[in-house]
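Visitor: heads up, no residue letters with this:
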């Protein structure tokens, strides 16, 4: 399987990986067809597990390779890693200032009134903007394979896509089910729930192509993606998984996710 994958263009791999993450968003949104109420405890633990995977992947799949590649450049290796990492967090901080993450009071209140179209459009646009860095992170990880086509690098990129995909399942549900609960049709609720995932394949292709064409940017791009991922985990994934009170259980789920990703990366590397 790995042998076949290594023969594919990294941009194609990035596209395939983010089609998977988009599919996970659609899978989560599809729960609207069976229920108006999600099993919140299950989704909280899925979100926490994905957070652990994303934290581990941010280091082993993004930050550590960034430092290794920066060692071949004229500047100290820690500079691209530090600059890129902080820029990734700063970028999402600015995005979050303009478009706050999902806020039920803002987006779902009176969704059936005359302002429904505006609220829905803002909801989808907000989540879409926050999914761009996730797509870029996957794209950069696969784009790096153009200069380091090893099984460990490939497995790290795949694990990163897997973690983001798991995180996208409850995200899709978090959009579609509240929309359905507030009166929108099932099909429209599903459509809007999965819609935000469409941007990830586009962002991934752009990210992969950019680091292949401009190779010196690779350490900065990998670190940027790591910073963006850690920002998402710290600000949204962890608080979102614990806001309903299952703190101890979700904390253990996060740690298990971290360990699973660590084992995959170290064992396959």
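Guide: Arrived safely. Just so it is clear, the model here is predicted, and its values are computed rather than measured.

Visitor: CA atoms for contacts and neighbours, from now on please.
Guide: Fine.

Visitor: show me the contacts for residue 220.
Guide: 66, 80, 81, 83, 84, 85 (C-alpha atoms under 8 Å, 6 or more residues apart in numbering).

Visitor: which residues are in contact with the helix or strand containing the last one?
Guide: Which is residue 85. Using DSSP states H and E, residue 85 sits in helix 78-98. The contact list for helix 78-98 (C-alpha under 8 Å, 6+ apart) reads 63, 66-67, 70, 129-130, 219-228, 230-232.

Visitor: So which of these sit within helices?
Guide: Those of those mapping onto helices are 66-67, 70, 129-130, 219-228, 230-232, per DSSP state H.

Visitor: Give me the buried subset of those.
Guide: 66-67, 70, 129-130, 219-228, 230-232 (16 or more other C-alpha atoms under 10 Å).

Visitor: Now residue 258: which helix or strand?
Guide: Judged by DSSP H and E, residue 258 forms part of helix 247-268.

Visitor: so what secondary structure elements neighbour that helix?
Guide: Where contact means 3 or more C-alpha pairs under 8 Å, 6 or more residues apart in numbering; DSSP states H and E, helix 247-268 is packed against helix 40-57, helix 151-181, helix 238-242.

Visitor: okay, now the one to match up with it:
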């Protein structure tokens, strides 16, 4: 089945492939959000475990799918070889840091609001928080497909599809993490679902932007891959992991993290 998927993506334009792959990741967010039609609440232990899993997938993807290829395709030896990855990684983290300080958003626990002060409702602030997560995820998938379009040997359709599968898997609990709190606040099932799935709408947008940028500016690919990795790691350390530590479920969240890391590592090494 995986071979058939790879063959399909190899037969179409890489930019279109980036759009379809990130639409898939968006779709799994919507699938997670759809659980609001069947449940009003979710056990906090389960949610923390799933968020830990999300963090593990993001960290593993950052190394196996982004940083390692970025270093491999860079020219030079020693320090020169790692400079593009180091610079891109730092810029990616700073990019999300800047958005984090500017864009108003609220954490899942509804206790912490960040960014500039805003009269926006808590619903909007929560959706914006998860939207921040999804920007680097869409960018990461798009950049890999852009590398394929540019003919970079280290970038492969299999690697890009594998990353999209991993991102999609971890998007599932993110959809739940947005929709369930909204439903618990008294919002209707339909509205909770709509807000939950809309948090990932940026993924196809940034997926296409990343693919197009790399296609036209091929030398930036190592920087772009590391940029996406830096952005993802910032999100994990600044938001995902702390969110799992709010209650007394730290061990469950940690095991979820380990599980997510293992799943993504296996996917990337076995399929990518």
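Guide: Here it is on my side, so go on. Since the model is a prediction, treat every value here as computed from it, not as a measurement.

Visitor: What mean distance separates the helix holding residue 258 of the first structure from the matching residues in the second structure?
Guide: Comparison of helix 247-268 of the first structure with the second structure after fitting gives an average deviation of 2.5 Å (mean C-alpha distance after the TM-score superposition for the first structure).

Visitor: Of all the residues in that helix, which ones are buried?
Guide: 247, 250-251, 253-262, 264-265.

Visitor: ok, so of the residues you listed, who is nearest residue 186 of the first structure?
Guide: residue 250 (29.8 Å; C-alpha to C-alpha).

Visitor: Alignment lookup: that closest one to the second structure.
Guide: In the second structure, residue 250 of the first structure lines up with residue 253, judged by TM-score structural alignment.

Visitor: check contacts around that match.
Guide: 48, 49, 50, 51, 52, 53, 244, 245.

Visitor: neighbour-wise, which of the residues you listed leads?
Guide: residue 52 (33 neighbours; other C-alpha atoms under 10 Å).

Visitor: Report the contact partners of the counterpart of it in the first structure.
Guide: In the first structure, the residue paired with residue 52 of the second structure is residue 48, using TM-score structural alignment. Residue 48 of the first structure is in contact with 237, 238, 241, 250, 251, 253, 254, 257, counting by C-alpha under 8 Å, 6+ apart.

Visitor: As JSON lines, those with distance to residue 136 of the first structure would be great.
Guide: Putting the contacts of residue 48 of the first structure into JSON lines (distance: C-alpha to C-alpha, whole Å) gives the following:
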{"residue": "237", "distance to residue 136 of the first structure": "18"}
{"residue": "238", "distance to residue 136 of the first structure": "21"}
{"residue": "241", "distance to residue 136 of the first structure": "24"}
{"residue": "250", "distance to residue 136 of the first structure": "27"}
{"residue": "251", "distance to residue 136 of the first structure": "27"}
{"residue": "253", "distance to residue 136 of the first structure": "26"}
{"residue": "254", "distance to residue 136 of the first structure": "23"}
{"residue": "257", "distance to residue 136 of the first structure": "22"}
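
Visitor: Geometrically speaking, which residue is the centre of the second structure?
Guide: Centroid-nearest residue in the second structure, with C-alpha atoms, centre = their mean: residue 137, separated by 3.0 Å.

Visitor: what's the neighbour count on residue 6 of the second structure?
Guide: 17.

Visitor: so it touches residue 158, yeah?
Guide: Yes - between residue 6 of the second structure and residue 158 a contact is recorded at 6.1 Å, counting by C-alpha atoms under 8 Å.

Visitor: Trace residue 167 of the second structure over to the first structure, please.
Guide: Match for residue 167 of the second structure (TM-score structural alignment): residue 164.

Visitor: sorry, that was for residue 39 of the second structure
Guide: Checking TM-score structural alignment: residue 39 of the second structure goes with residue 35.

Visitor: Residue 7 of the second structure too?
Guide: Per TM-score structural alignment, residue 7 of the second structure is aligned with residue 3.

Visitor: helix/strand/coil for that match?
Guide: Following DSSP: H, G, I helix; E, B strand; the rest coil, the label given to residue 3 of the first structure is helix.

Visitor: Residue 65 of the second structure matches what in the first structure?
Guide: Match for residue 65 of the second structure (TM-score structural alignment): residue 61.

Visitor: what does stretch 3-17 of the second structure contact?
Guide: 142, 145, 146, 148, 149, 157, 158, 161, 208, 211, 212.

Visitor: Quick one: end-to-end distance for that stretch.
Guide: 15 Å (C-alpha to C-alpha, to the nearest Å).
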